[in-house]
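**Student:** would you be able to build a 3D model of this:
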Amino acid sequence: MGSTLAQKIWNQHVVHRSAGGDDLLYIDLHLLHEVNTPQAFDGLRAAGRRVRRPDLTLGTEDHNTPTVAVERVIRDPGSRRQSELMRSNCAEFGIPLHRLGDPRQGIVHVIGPELGLTRPGMTIVCCDSHTTTQGAFGALAFGIGTSQVEHVLATQTLALHRPGDMAVTINGRLPEGVSAKDLILAVIARIGTSGGQGHIIEYRGEAVSALSMEGRMTLCNMTVEAGSRAGVVAPDDTTLDYLSRRPGMPSGPQWDEEVAHWTALRSDPDAVFHKGIVLDADGLSPYVSWGTNPGQSIPLDARVPSPDDFTDPQQRSDAARALEYIGLRPGTPMRDVPVDTVFIGSCTNGRIEDLRAAADVLRGRRVADGVHLIIVPGSAAVRARAEEEGLAEVFARAGADFRAAAGCSMCAALNEDRLRPGQRAASTNNRNFEGRQGKGSRTHIVSPAVAAATSVAGRLAAPSDL
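**Tutor:** Okay, the predicted model is just below:
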């Protein structure tokens, strides 16, 4: 019997198998941000331990960082303290840190691939569930908790129970105007927010192979919204092309050796998946969430569903609560839903391709009166690239608020970027639960192109509507 891609990477990193079923895995890359790490460092001090491999560890500031200007001070005392501790802890334990103002700073899941740290066949962990983003490169990437952060810092290993394998096969090609964000929303709408629970999802098929690396990162990023801790895509020529342009890559014979190893990382033809689904990309259209979880998503040209449309009692109850919170009436066309704010950014859609997609829609147009369009780059490098390509000028002419610094911003709402109670946003982030973007906030998850079109129309809209 053959092995899946995930099984191959997993087995190559097993240090010890316990009788209880957990495997001790070696970790190739450990990423940190400022929110969930202070207690882990306190634990190291209390036990008199050091960081075993600071050279395989990297910190960045992203969740609490202000985005209006690099020189601004973090207002919230708790958030400011977290950043201060991140700086002092990394300095004490010899961990490199990209702090606010550093040209390599950015959202942790953006800078890993950007800096060439993320590579096929690796095991990667971070104190953030969206670490699975980096599975786009054929790596096993997991979000971990604070106690696990301490364990990895001290031992460079992590005990995990081996998940099952799930195949999500997407045949055909995405139609024009349909993006990776629409695709993953369609997947989650199909399988639900627990559909991938207990499994590593491998995305396969023609539609996945046709995606750029940034599109694949969006796909894997929201794997956790389907209940899975990790999603992977087998490396191919698209992966190699992206990696060849990253810093720190080997050259000559060493590059050839790496390529030979990376291209062998794929599921065997006779590999057995424990579960799977098949989707047809040809029939997809732009998607938008109508409720309070990503599974409550529908095509943009559909109408708000009624709780009575659901036969399952729990789904019916969830829909009723979601509609009450989100403030929508069943039967309302999604294109008739007005918004106050549009947010383009986050680890899901804050990369340069996302900003290009938004600029293509905004070029020659203006943001509607009464709508605040906030665009936050996923990294300082993305911000610099947007300026070089003239995207920043497009945003300025359109009346968008293109932020000067990178960070999680309104996705996590841990800084001043948040919605007021009752405000409604079209947002390119990954989560829309109650209060995610501020107390009483109402969030509709969309792609960058739909977000940009919505900012111009003042209501949920696709570029083709303009």
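**Student:** only C-alpha atoms for contact and neighbour calcs from this point on.
**Tutor:** Will do.
**Student:** what packs against the helix of greatest length in the chain?
**Tutor:** Ranked by residue count and defined by DSSP state H, the top helix of the chain is helix 77-93. Applying 3 or more Cα pairs under 8 Å, 6 or more residues apart in numbering; DSSP states H and E, one finds that helix 77-93 contacts helix 38-47.
**Student:** second chain to compare with the first, below:
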Amino acid sequence: MSGPRTLYQKHIDSHTVCTLDDQGHVLLYIDRQVANEYTSPQAFSGLREANRRVRRPSATLAVVDHVNPTSPKRVAAMADAGGALQVSYFQENCNEYGIELFNVLDKRQGIEHVVAPEQGFILPGMVIAAGDSHTTTYGALGAFGFGIGTSEIEHLLATQTLVYKRLKTMRVTVLGELGAGMTSKDIIMALIQRIGASGATGYAIEFAGPVITALSVEARMTICNMAVEAGARGAFMAPDDKVYAYLADKPRAPKDELWDQALVSWRELYTDAGAQFDREVELDAAGLEPMVTWGTSPDQAAAIGGCVPDPMNERDLIRRQDLQRALRYMGLEPGSLLSDIQISHAFIGSCTNARIEDLRDAARVVRGQKVATHVRAMIVPGSTQVREQAEAEGIAQVFIDSGFEWRQSGCSMCLAMNDDVLASGDRCASSTNRNFEGRQGAGARTHLMSPAMVAAAAIRGHLTDVRCMAEEA
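**Tutor:** Predicted coordinates:
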């Protein structure tokens, strides 16, 4: 492609093996993939039945994260027979095909989208695919990541390529300056609320602007992670000095001469002046307030100072019915204050918000405070390394002293695939990425928000503007 190109176009052009048709389909080379025990079994079974080998075993990193227990003391044994079978079959497959595995007891274990960046397995300019929709997280490092299905996992393992259709491009420019108590979670939730849960379907989003530049790398990961909740199949930022500093000491990052060579290449990863996007969106950070969801879709959200909406104000009949169903499921009345919503549980974890910076933010809120007596509060670090770092910094003790459960790493209550499950009617303030019906347990009700907002809700016992707590302190 001649002329100015977007960063997305540079990623795809540099990895296109050949063009397959005039509809945008290409054969795309994939640099690396991350596998987990939940979405990979059928892919490995397919390889075995077809008598195929894994093309590049070193390009795959395998991590147990979805089904493993997160009880405070880590053990390999699992009470759930189905989960235990998935983990043992995963181990068997990795052994047979020569794939490196971070198993339950490995010191590097954790949620795949936390572990892969902290190991330096993801680098700028790479194209990454994995059997998890939140593979978009890696865009914060200047890579291009996207989720794939089981049949695609099998094809990728066998060939190191995928049949891929080029996406349209969207640039989201975040202007202004974030106010006190505001986080990257509020930025992405505000965007999803504005453009809708399908507003970026068919697009790859590039995030830009002074607010994005000012964010830490971990904060950028939160934005790229949740962009998929607006329908995007890719999200990224141009890499910069913050990214390079983040990667410099990672175990698998290039060293010495290779690092210098890599930097030269990485500094070319930006959208050219004059490059055209299919859609442009601007977001003013200065006007944002802490966000919470009230419904059963990530776009059913509002500022904490607002009210539960009235479906009768919605003219579109289908949308009105969706709102009515959401409120019935959530047990909420139109017009009630969001800050009056009582919770029974508080959960800080997930690939969206369980990194060390997230835990530091939450710890600042709960220090010297106690969890409300009617609330069960849990912290599930994103990785074993994050857990150990939090313990070394004294953060873990802050949570324990406040009444939080301090647990082992894993996906946990983000999707309730292990024994961390809510009961029907439970209401949870959660730092996760999805609030679908039954996501955290059948009949359970989920309100998404930043880790600091979850911490504030845990202390007060109801949804709370974390900025008010800071003022009172």
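**Student:** so what touches the longest helix of structure 1?
**Tutor:** 33-35, 37-38, 41, 50-51, 54, 59, 61, 64, 73-74, 96-97, 99, 414-415 (Cα atoms under 8 Å, 6 or more residues apart in numbering).
**Student:** for PyMOL, write the select line for the buried members of these.
**Tutor:** Those of the contacts of helix 77-93 of structure 1 that count as buried under 16 or more other Cα atoms under 10 Å are selected in PyMOL with:
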select buried, resi 33+34+35+37+38+41+50+51+54+59+61+64+74+96+97+99+414+415
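**Student:** so which of the contacts of helix 77-93 of structure 1 sit within helices?
**Tutor:** Secondary structure from DSSP H places 38, 41 of these in helices.
**Student:** out of the contacts of helix 77-93 of structure 1, which sit inside strands?
**Tutor:** Residues of the contacts of helix 77-93 of structure 1 located in strands (DSSP state E): 59, 97.
**Student:** what strand or helix carries the aligned partner of C428 of structure 2 in structure 1?
**Tutor:** Alignment note (TM-score structural alignment): C428 of structure 2 maps to A425 of structure 1. Take DSSP states H and E as the rule and A425 of structure 1 turns out to sit in strand 424-427.
**Student:** what lies in contact with that strand?
**Tutor:** 338-344, 441-447, 451, 454, 460.
**Student:** so the helix or strand following it matches what in structure 2?
**Tutor:** Using DSSP H and E, the helix or strand that follows strand 424-427 of structure 1 in sequence is strand 442-445. Per the alignment by TM-score structural alignment, strand 442-445 of structure 1 matches residues 445-448 in structure 2.
**Student:** same check on stretch 296-310 of structure 1?
**Tutor:** With TM-score structural alignment applied, stretch 296-310 of structure 1 matches the range 300-314 in structure 2.
**Student:** now the end-to-end length of the matching stretch.
**Tutor:** End-to-end distance for stretch 300-314 of structure 2, by Cα to Cα, to the nearest Å: 13 Å.
**Student:** now that stretch: buried residues?
**Tutor:** Buried positions in stretch 300-314 of structure 2, judged by neighbour count with 16+ other Cα under 10 Å: 300-304, 306-309, 311.
**Student:** quick one: it to chain centroid distance?
**Tutor:** 25 Å (Cα atoms, centre = their mean, to the nearest Å).
**Student:** so which elements touch the strand ranked longest in structure 1?
**Tutor:** Across structure 1, the longest stretch assigned as strand under DSSP E is strand 164-171. Contact partners of strand 164-171 of structure 1 among helices and strands, from 3+ Cα pairs under 8 Å, 6+ apart: strand 199-204, helix 206-209, strand 275-280.
**Student:** buried residues, the helix or strand just after that strand. List them.
**Tutor:** Sequence order places helix 180-191 as the next helix or strand after strand 164-171 of structure 1, per DSSP H and E. By neighbour count with 16+ other Cα under 10 Å, helix 180-191 of structure 1 contains the buried residues 180-190.
**Student:** make CSV from those and add distance to T332 of structure 1 to it.
**Tutor:** Converted to CSV, the buried residues of helix 180-191 of structure 1 look like this (distance: Cα to Cα, whole Å):
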residue, distance to T332 of structure 1
A180, 26
K181, 23
D182, 20
L183, 23
I184, 24
L185, 20
A186, 20
V187, 23
I188, 22
A189, 19
R190, 22
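**Student:** which position in structure 2 aligns with V14 of structure 1?
**Tutor:** In structure 2, V14 of structure 1 lands on T16 (TM-score structural alignment).
**Student:** check contacts around its match.
**Tutor:** By Cα under 8 Å, 6+ apart, the contact set of T16 of structure 2 is 26-29.
**Student:** now with 6 Å?
**Tutor:** T16 of structure 2 makes contact with 27-28, according to Cα atoms under 6 Å, 6 or more residues apart in numbering.
**Student:** how close does it get to R166 of structure 2?
**Tutor:** T16 of structure 2 is 10 Å from R166 of structure 2, where distance means Cα to Cα.
**Student:** then E100 of structure 2?
**Tutor:** For E100 of structure 2, the distance to R166 of structure 2 equals 31 Å [Cα to Cα].
**Student:** with R252 of structure 2 instead?
**Tutor:** Computed as Cα to Cα, the R252 of structure 2 to R166 of structure 2 distance reads 30 Å.
**Student:** N435 of structure 2 now?
**Tutor:** Distance, N435 of structure 2 to R166 of structure 2, by Cα to Cα: 29 Å.
**Student:** neighbours of the match of C428 of structure 2, how many?
**Tutor:** 29 (other Cα atoms under 10 Å).
**Student:** please apply the same query to S251 of structure 1.
**Tutor:** Residues near S251 of structure 1, counting by other Cα under 10 Å, number 11.
**Student:** what is the aligned counterpart of it in structure 2?
**Tutor:** Alignment note (TM-score structural alignment): S251 of structure 1 maps to K255 of structure 2.
**Student:** L422 of structure 2 contacts G441, correct?
**Tutor:** Yes: L422 of structure 2 is within contact range of G441, at 4.8 Å (criterion: Cα atoms under 6 Å).
**Student:** just to revisit the earlier point, and the longest helix of structure 1, which stretch of structure 2?
**Tutor:** Mapping helix 77-93 of structure 1 onto structure 2 (TM-score structural alignment) gives residues 81-97.
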